[in-house]
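In: dropping the sequence and predicted coords here.
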Amino acid sequence: MSETNRIEYKVKLTDGFEKEVVAFLNSRDGGIVYIGIGSLGQIVGVSDSDETQLKIKDKLKHGISPSCLGLFEVTVEQKEQKNIIKINIASGRETPYYVKKHGMSVKGCFIRVGSSSEPMTENMIEDLFAKRVRNSLGNIKSRRQDLTFEQLKIYYQEIGLKLNDKFASNLELLTEDGYYNYVAYLMADTNGTSIKVAKYKGNDKIDLIENNEYGYCSLIKATKSVLEKLEIENKTAALITSNRRKEQPLWNKVALREAVINAIVHNDYTTENPPVFEIFDDRIEITSTGGLSTIKNEEEFFDGYSKPNSREIMRIYKDLELVEHLGSGLNRILSVYGKESFNIKKNYMRNVFYKDTREIKEDVGVNVGVNVGVNVGVNEVLEFIKENQPVKANMIAENFSIVTQRTIERYIKQLRDENIIEFKGAPKTGGYVLI
């Protein structure tokens, strides 16, 4: 293991930490900083990982400008039975980023060169600043200032978080002048944004049989409404025999959900065109604005080096656990439908998922030890884990929304007690797999 242009090792958290993060934020591909690993790759470990994580987040929040909230995630991993901390950093759009105490200067601005973080020249700083995306959603003043956020507060309360009186500032819903920005407008209880879910008879757009509008409300509420609608449309075919019940949805549930979230989170709302979802007899099409105008490079996009269009929206969706890890949703889509399911143009991106019309066949010679035919719910959960492993419990619960979280937890416990599944990996990054 050695340091590279995308990997930095640090034995412990030091005053130079912000410098390394700034260098990755300003670099094209972002990078990863590990705390608890020596420069030669030797595992040292972190004695108090919880306290160190808090210090890291504090440094990232207060020590770097422009704000990098929504562009990083901090997790704990185990190597050689020692805790190490991994900080995954996405490349930012508001370059140049700099260490706040040194300002936008050669002492504060860094970029990754090989395996080291080097100071930028004044010309580099001026060039990046000139190219900075000035019209980001965070800088655009909302057309309305009489905004309320009761829906957003409820969603935060559902996951055990409470928004205090300073939530608008903390969530970066304000411009530098203190006005609500366009992100606030999208997250408000009422706005002019609506997401369309259309359904056609046949394989073209001639015969429209349904035209649903989900919106004029918080973007979070609209997202959940779209997910619920598509879950209803994702009707499951079933094969029931004397031995077991096997189900097959029309589209892979995990990949479909990730495509929906990606389209909504990464949509270019500066165009005032929300994403569109269209259902045909043979496929579903998911279209969002942006395309090459925002991702710039298609090859890098598929390699996982894309930047979120709005780190403010990304941060809120991560808070509410609608997004798990940076770039993870793309991998889930590619693993099922491949690159050919993406149609990337200059100003838009479209996912095309064809229905799974294969005949359902009974597995022969497969015995996983569950009391087949008696507890259908357990077997459905098992089948979902088998097809999507490793998978977290909350993802399983979202897939079976008509069943309570407590019921899903009981199914998982039964499967673990019978040594059919196990949890592999760190608590935040691992998931359930078949033994």
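Out: Everything's here; your move. Numbering: from 1, shown residues only.
In: for the rest of this, base every contact and every neighbour count on C-alpha atoms.
Out: Noted.
In: so T223 touches I261, yeah?
Out: Yes. Counting by CA atoms under 8 Å, T223 does reach I261; the two are 7.4 Å apart.
In: which residues touch the helix or strand hosting N212?
Out: For N212, the host element (DSSP states H and E) is strand 207-215. With contact meaning CA atoms under 8 Å, 6 or more residues apart in numbering, strand 207-215 is reached by 191-201, 221-222, 225-226.
In: try it again at 6 Å.
Out: Contact partners of strand 207-215, identified using CA atoms under 6 Å, 6 or more residues apart in numbering, comprise 193-201, 222.
In: give the contact list for the residue lying farthest from the centre of the chain.
Out: Here the chain reaches farthest from its C-alpha mean at S242, the gap being 40.8 Å by CA atoms, centre = their mean. S242 makes contact with no residue under the criterion CA under 6 Å, 6+ apart.
In: hmm, back to that, can you pull the buried residues of the strand holding N212?
Out: Within strand 207-215, the residues scored as buried using 16 or more other CA atoms under 10 Å are 213-215.
In: the next helix or strand after that strand vs strand 207-215, what angle?
Out: Counting by DSSP H and E, the next helix or strand C-terminal to strand 207-215 is helix 219-233. Angle, helix 219-233 to strand 207-215, by axes from the mean of the first three to the mean of the last three CA atoms, to 10 degrees: 150 degrees.
In: so how far is the next helix or strand after helix 219-233 off the chain centroid?
Out: Where DSSP H and E defines the elements, the next helix or strand beyond helix 219-233 is strand 236-240. Relative to its chain's centre, strand 236-240 lies at 31 Å (CA atoms, centre = their mean, to the nearest Å).
In: and strand 236-240, what's buried?
Out: Result for strand 236-240 [16+ other CA under 10 Å]: no buried residues.
In: output the contacting helices and strands for it.
Out: Judged by 3 or more CA pairs under 6 Å, 6 or more residues apart in numbering; DSSP states H and E, strand 236-240 is in contact with strand 245-249.
In: can you tell me what sits against the strand it packs on?
Out: Residues outside strand 245-249 that contact it (CA under 6 Å, 6+ apart): 235-239.
In: between those, which is nearest D281?
Out: K235 (12.3 Å; CA to CA).
In: circling back: what do T223 and I261 both touch?
Out: Common neighbours of T223 and I261 are not found (criterion: CA under 6 Å, 6+ apart).
In: centre-most residue in the chain?
Out: Nearest to the geometric centre of the chain sits V323, at 3.2 Å (CA atoms, centre = their mean).
In: about what we covered before: would you reformat the contacts of strand 245-249 as TSV and include distance to E299?
Out: Putting these into TSV (distance: CA to CA, whole Å) gives the following:
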residue	distance to E299
K235	34
T236	34
A237	36
A238	39
L239	40
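In: which SS class is I333?
Out: Three-state assignment for I333 (DSSP: H, G, I helix; E, B strand; the rest coil): helix.
In: another one to put next to it:
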Amino acid sequence: MTESALIEGPHLEFKRKWVDGAKRSAVAFANTDGGTIYIGVEDNGDVTGVDNIDETMRRATQAISDGIRPDVMNFVSAENENIHNVPVVAVHIQRGAHRPYYLADKGIRPAGVYIRSGAASIPASESAIIDMIKQTAGDSFEDAVSLNQELTFTAAQTAFADAGLPFTPQSQRTLGLTNADDVYTNLAWLLSDQCTASIKAAVFADEVKEVFLNRQEFTGSLLTQFGQVSEFISRHNAVHSYTDATMRRVDNYEYSPLVLREAMLNLIVHRDYGLSGPALISIFSNHMEFMNLGGLLGNFTRADMMNGISSQRNPKLANVFYRLKLVEAYGTGIRRIMGDYQDEAVQPTFDISDHAFRLILPKHQRENVGLAQTSSTQELPQGIASTQTADLPTRQQQILDYAKEHGSITRKQAQSVTGASQSTAIKTINDLVSKKLLTRTGSGPHTSYRPCRQ
């Protein structure tokens, strides 16, 4: 360095000795275009020198290694230089590849993230931090570093425990909730109790959405939202019952519970969480709408989707739901929905744009043919055994419907269908057994429950 260069600027910072505040300059250089911190030089450029070169280099590199996250040491070097024959320490910091870098004790927020502006290191704005995260993570929202690092996982821990899966730091790393620097990713944020990516559900009295009959917004862990929104929808899915020629009770839902479940899973798993705004569920007198943020990925086409080809926008989120047995298989949801409507005059509709995906499910118009026809609020004719399932609590009805459609249900399947904990699923099944709506078969891990013949 020549005498004329002894002026602080965008790439130069002077310190008489190493102080803890110098880490801010190191962060700023790593987040901007790189630079050098000269130790042994006053702010005005006067060279005072360093008495112990080795100790100063050790203190500087140790402070940067311990105090800055993610690990920036691959972009840092320290060496001895002479200015006017006076020994100083030069700490060179290159622009890092894993921005934003931040002070470990401050976190990913303006108080911890600095950038270089002229000769000063200043706090980065939240928008600047988000831009750095996007540039580093590319198009993968779930892999990007979460702005909120103060996360809790009460709902996720319960769901993993109920599924018999570990929720340890190692498993979180394997699933992608933390990265190589043990920093929470956006996937962790989506599963955390602090998640603010919301779903809004509403029931309308008219087609123009002017009169609300009911509405609610759901936040928190996506695992919690899945259970709560599913329950909200179920309350608005009427069942019409009749007794057939064999004197058996037959229940017809306006919407198949399993189809609603698939629609909910698609809404959560395939959403573009990089776009602001809630997902929307609208319930009308003759149809339901599921409006999601994010169109089809890349060159993925409507024909691909209808043929059951799966393209994952959030593969790690989908993997979590798959491991928790909330998703049974990839690429089967659309085919299940269409299969449910194969005999219907009005078919589901898919409205797709660049940034939105809307599924419209028409209400089933199935005719009930039998000895006696009853509504969900009517009593059975005298002499017929009362197996009125329309008045069952939502979880009991979901479990019974699954058992009827598949012939049986296990405890784990009951958890998956209802989104309930293991203890709640067991209690719900036992209630159905006591009502003689389900009967137990097998034992131990082979236990299942079959619908009783009525």
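Out: Looks like it arrived, so ask away. If you're wondering where the values come from, they're calculated on a predicted model, not measured in any experiment.
In: care to give me the TM-score?
Out: Once superposed, the chains reach a TM-score of 0.56 (TM-score structural alignment, normalised by the length of the first structure), with 285 aligned residues with a CA RMSD of 3.9 Å.
In: mind listing the strands for the stretch 251-400 of the first structure?
Out: Using DSSP state E, counting those that start in this stretch, the strands of the stretch 251-400 of the first structure run over residues 276-279, 283-289, 342-344, 348-354.
In: what would the ones you listed look like in TSV with mean neighbour count and distance to I87 of the first structure?
Out: What follows is the strands of the stretch 251-400 of the first structure, written out as TSV (neighbours: other CA atoms under 10 Å; distance: least, CA to CA, whole Å):
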stretch	mean neighbour count	distance to I87 of the first structure
strand 276-279	20	34
strand 283-289	22	29
strand 342-344	16	29
strand 348-354	20	29
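In: any chance of those in TSV, with distance to F129 of the first structure too?
Out: Putting the strands of the stretch 251-400 of the first structure into TSV (distance: least, CA to CA, whole Å) gives the following:
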stretch	distance to F129 of the first structure
strand 276-279	34
strand 283-289	25
strand 342-344	28
strand 348-354	26
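In: looking at the ones you listed, which is nearest to R311 of the first structure?
Out: Closest among the strands of the stretch 251-400 of the first structure, once you apply CA to CA, is strand 283-289, at 16.7 Å.
In: so where in the second structure does the closest one end up aligned?
Out: Taken onto the second structure by TM-score structural alignment, strand 283-289 of the first structure occupies residues 287-293 there.
In: now stretch 308-319 of the first structure
Out: Using TM-score structural alignment, stretch 308-319 of the first structure pairs with 312-323 in the second structure.
In: helix or strand next in line after the longest helix along the second structure, which one?
Out: When the second structure is parsed with DSSP state H, its longest helix is helix 53-67. Using DSSP H and E, the helix or strand that directly follows helix 53-67 of the second structure along the chain is strand 68-69.
In: in the first structure, point out the residues matching that next one.
Out: Against the first structure, strand 68-69 of the second structure falls on no residues (TM-score structural alignment).
In: quick one: list the elements packing against that strand.
Out: strand 102-103.
In: mind checking how far whichever helix or strand comes after the strand it packs on is from the chain centre?
Out: Sequence-wise, the next helix or strand downstream of strand 102-103 of the second structure (DSSP H and E) is strand 114-117. Centre-to-centre, strand 114-117 of the second structure and its host chain are 32 Å apart (CA atoms, centre = their mean).
In: swap in stretch 336-351 of the second structure?
Out: 28 Å.
In: and for stretch 158-172 of the second structure?
Out: 16 Å.
In: for that stretch, buried residues please.
Out: 158-160, 162-163, 167, 172.
In: now stretch 241-256 of the first structure
Out: 244-256.
In: coming back round to it: can you pull the contacts of the residue nearest to the centre of the first structure?
Out: Going by CA under 6 Å, 6+ apart, the list of residues near V323 of the first structure reads Y317.
In: need the contact list for G373 of the first structure.
Out: Counting by CA under 6 Å, 6+ apart, G373 of the first structure makes contact with R244.
In: which one in the second structure is aligned with it?
Out: Per TM-score structural alignment, G373 of the first structure is aligned with A385.
In: kindly report the same for A184 of the first structure.
Out: In the second structure, the residue paired with A184 of the first structure is A188, using TM-score structural alignment.
In: related to what we said a few turns ago, among the strands of the stretch 251-400 of the first structure, which is nearest K296 of the first structure?
Out: Here strand 342-344 is closest among the strands of the stretch 251-400 of the first structure (CA to CA), at 10.6 Å.
In: report all helices and strands that the closest one contacts.
Out: Using 3+ CA pairs under 6 Å, 6+ apart: strand 342-344 of the first structure touches strand 348-354.
In: residue range for the strand it packs on in the second structure?
Out: Taking TM-score structural alignment as the measure, the second structure aligns residues 356-362 with strand 348-354 of the first structure.
In: now do stretch 9-29 of the first structure
Out: Counting by TM-score structural alignment, stretch 9-29 of the first structure falls onto no part of the second structure.
In: now, among the buried residues of stretch 241-256 of the first structure, which is nearest to R143 of the first structure?
Out: Relative to R143 of the first structure, and with distances defined as CA to CA, the nearest of those is L256, at 32.9 Å.
In: for P274 of the first structure, see how far away the nearest residue to that closest one once chain neighbours are set aside is.
Out: Spatially, and ignoring its direct neighbours in sequence, L256 of the first structure is nearest to I333 (7.5 Å; CA to CA, 6 or more residues apart in numbering). Going from I333 of the first structure to P274 of the first structure by CA to CA, to the nearest Å gives 21 Å.
In: higher neighbour count, those two?
Out: A side-by-side neighbour count of I333 of the first structure and P274, using other CA atoms under 10 Å, places I333 first with 22 against 19.
In: where in the second structure does stretch 122-129 of the first structure fall?
Out: Following TM-score structural alignment, stretch 122-129 of the first structure has no partner segment in the second structure.
In: what residues sit buried inside that stretch?
Out: 125, 128-129.
In: next one: stretch 364-378 of the second structure
Out: By neighbour count with 16+ other CA under 10 Å, stretch 364-378 of the second structure contains the buried residues 364, 368, 370, 373-374, 376.
In: how about these in a markdown table, adding distance to G333 of the second structure?
Out: Output for these, formatted as a markdown table (distance: CA to CA, whole Å):
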| residue | distance to G333 of the second structure |
| --- | --- |
| H364 | 18 |
| N368 | 27 |
| G370 | 32 |
| Q373 | 32 |
| T374 | 32 |
| S376 | 28 |
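In: what's the most distant pair in those residues?
Out: Of all pairs drawn from these, the one with the longest distance (CA to CA) is H364 and G370, at 17.9 Å.
In: before we move on, back to that, ok, of the buried residues of stretch 158-172 of the second structure, which one's closest to T178 of the second structure?
Out: Using CA to CA, Q172 is the member of these that sits closest to T178 of the second structure, with 6.1 Å.
In: how near is the closest one to A263 of the second structure?
Out: Taking CA to CA as the measure, Q172 of the second structure and A263 of the second structure are separated by 27 Å.
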